[in-house]
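Trainee: show me how the following folds:
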Amino acid sequence: MPDPNHAAMEFLLTRRSRPPRTLTTPVPTRAELLPILTAGARVPDHGKLEPWRFIVLERPALQRLAQAARERGAELAMDPERIAKGVAQFADAHLAIVVVKVPRDTAKVPEIEQTLSAGAACLSLVNAALASGWGAAWLTGWHVHDPEFATRALGLAPGEWVAGVIHVGTETSAPPDRPRPDLDGVTTWVTA
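Mentor: Prediction:
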């Protein structure tokens, strides 16, 4: 007979990300962030390849990245509103964790499994931050998907790419919960 963890299940059934614009200071200290990072690294990882790594962005780094996004958007002649959205993701933040997908060359573990492990790390970081009492959200955007920006501003190596930017901070307000998927519409039961 299973021994359920009711508190963990209740957390998972009610968890919800918090919009980054609702997050402010204080943010976790490095000591408070270590268990969150530890939980984020405790994900399915076939072959123990660690096909991801974390970059913790503190406020000065976020301000530098906001300026880099502004400059890169101008280089690309992007729409000013689109540039502003990418800039704001860094300019308005106080702490973020970039999850970088790191390619591992192996015939044993398919690339897709490595990619899914990086995605699992993103969700685990969000859930660990929420479970620790912080607000958190997983974002991406044009800037982090732009190879030139990722290389110049984030220092990514060839073949690496951003799986997610996890914003963490103190929640100032919670928007209403959004509608959740209709399980009947997304579930197929196979009995034979």
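
Trainee: drop to CA atoms for contacts and neighbour counts, all remaining ones
Mentor: Noted.

Trainee: pull the longest helix from this structure.
Mentor: Scanning the chain for the longest helix, with DSSP state H as the assignment, gives helix 111-131.

Trainee: who are the packing partners of that helix?
Mentor: Here helix 111-131 touches helix 30-40, strand 52-58, strand 95-101, strand 135-139, strand 161-171, going by 3 or more Cα pairs under 8 Å, 6 or more residues apart in numbering; DSSP states H and E.

Trainee: show me which residues of the first one are buried.
Mentor: Of the residues in helix 30-40, those with enough neighbours to count as buried (16 or more other Cα atoms under 10 Å) are 33, 36-37, 39-40.

Trainee: please give me the structure for this one as well, since I'd like to look at both together:
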Amino acid sequence: MTPMDMLLSRASVDTLIEPAPSADQLSEVLAAAMRAPDHGKLRPWRYILIEGDARPLAAERVIASMLRLDANAPEFKLNKRRQRFSTMPLVIALGMHLRPDHKIPLWEQEMAVAAATMNVLNALHAKGFGGIWVSGDITEDPVLAAELGLPAPHKLAGFLFVGTPAQQCEPPRRPDPAQFTASWTGSPVSFSADKE
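Mentor: Sure thing, here's the model as predicted:
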């Protein structure tokens, strides 16, 4: 597979089984994250590995967060989150080590974390693993972030569920990039994707 074939075949996978990447494989995957654009060299990404017996404990913290944010959260949603956080081969909490008073704007710091996360997903795929980036309102909960080691002003950017895809699937069909591309010649552009 060429590097371009690898990029074009990546898709989010949430039906994951053991094994997760080994320590050496994960080190190489996370090294790819360090190649993300990073204005100011702030390195705002932080990775919190949740594996083994720590997974059910993290799941209970996530459930507590959900209930803090919505005391009437539906039971099926709570159970789904509990099950997924408890059983995924590896969960990586995506931390944003933010510096609000720095000359680099916060949005650029957050985008660096997002770019690094995409590198992680691509590297996982290149190594034969799968992953999916999950978020939701719990990523805005400062209590959960602090419990994971990210006290304010630091935040969560979500979680990666990581493992081996349970089955080989064809990547989903993606839209034609031409729908999202326009050449600017002096007047505002329009995109065919916005005309649907």
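
Trainee: now the TM-score, please.
Mentor: The TM-score (TM-score structural alignment, normalised by the length of structure 1) is 0.85; 183 aligned residues with a Cα RMSD of 2.0 Å.

Trainee: returning to what we had before: tabulate the helices and strands packed on helix 111-131 of structure 1 (JSON lines), appending distance to residue 75 of structure 1.
Mentor: Formatted as JSON lines, those follow (distance: least, Cα to Cα, whole Å):
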{"stretch": "helix 30-40", "distance to residue 75 of structure 1": "34"}
{"stretch": "strand 52-58", "distance to residue 75 of structure 1": "24"}
{"stretch": "strand 95-101", "distance to residue 75 of structure 1": "23"}
{"stretch": "strand 135-139", "distance to residue 75 of structure 1": "23"}
{"stretch": "strand 161-171", "distance to residue 75 of structure 1": "20"}
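
Trainee: those: which one's closest to residue 15 of structure 1?
Mentor: strand 135-139 (10.5 Å; Cα to Cα).

Trainee: quick revisit: between the buried residues of helix 30-40 of structure 1, which is closest to residue 170 of structure 1?
Mentor: Compare each of the buried residues of helix 30-40 of structure 1 with residue 170 of structure 1 using Cα to Cα and the shortest gap goes to residue 33, at 13.2 Å.

Trainee: just give me the match in structure 2 for that closest one.
Mentor: Aligned against structure 2 by TM-score structural alignment, residue 33 of structure 1 finds its counterpart in residue 26.

Trainee: distance check, its match against residue 68 of structure 2.
Mentor: 33 Å (Cα to Cα, to the nearest Å).

Trainee: just give me the residue right at the centre of structure 2.
Mentor: Geometric centre of structure 2, nearest residue: residue 133, 3.5 Å, by Cα atoms, centre = their mean.

Trainee: ok, the aligned residue in structure 1 for that residue to residue 27 of structure 1 distance?
Mentor: Matched to structure 1 by TM-score structural alignment, residue 133 of structure 2 sits across from residue 138. Distance, residue 138 of structure 1 to residue 27 of structure 1, by Cα to Cα: 16 Å.
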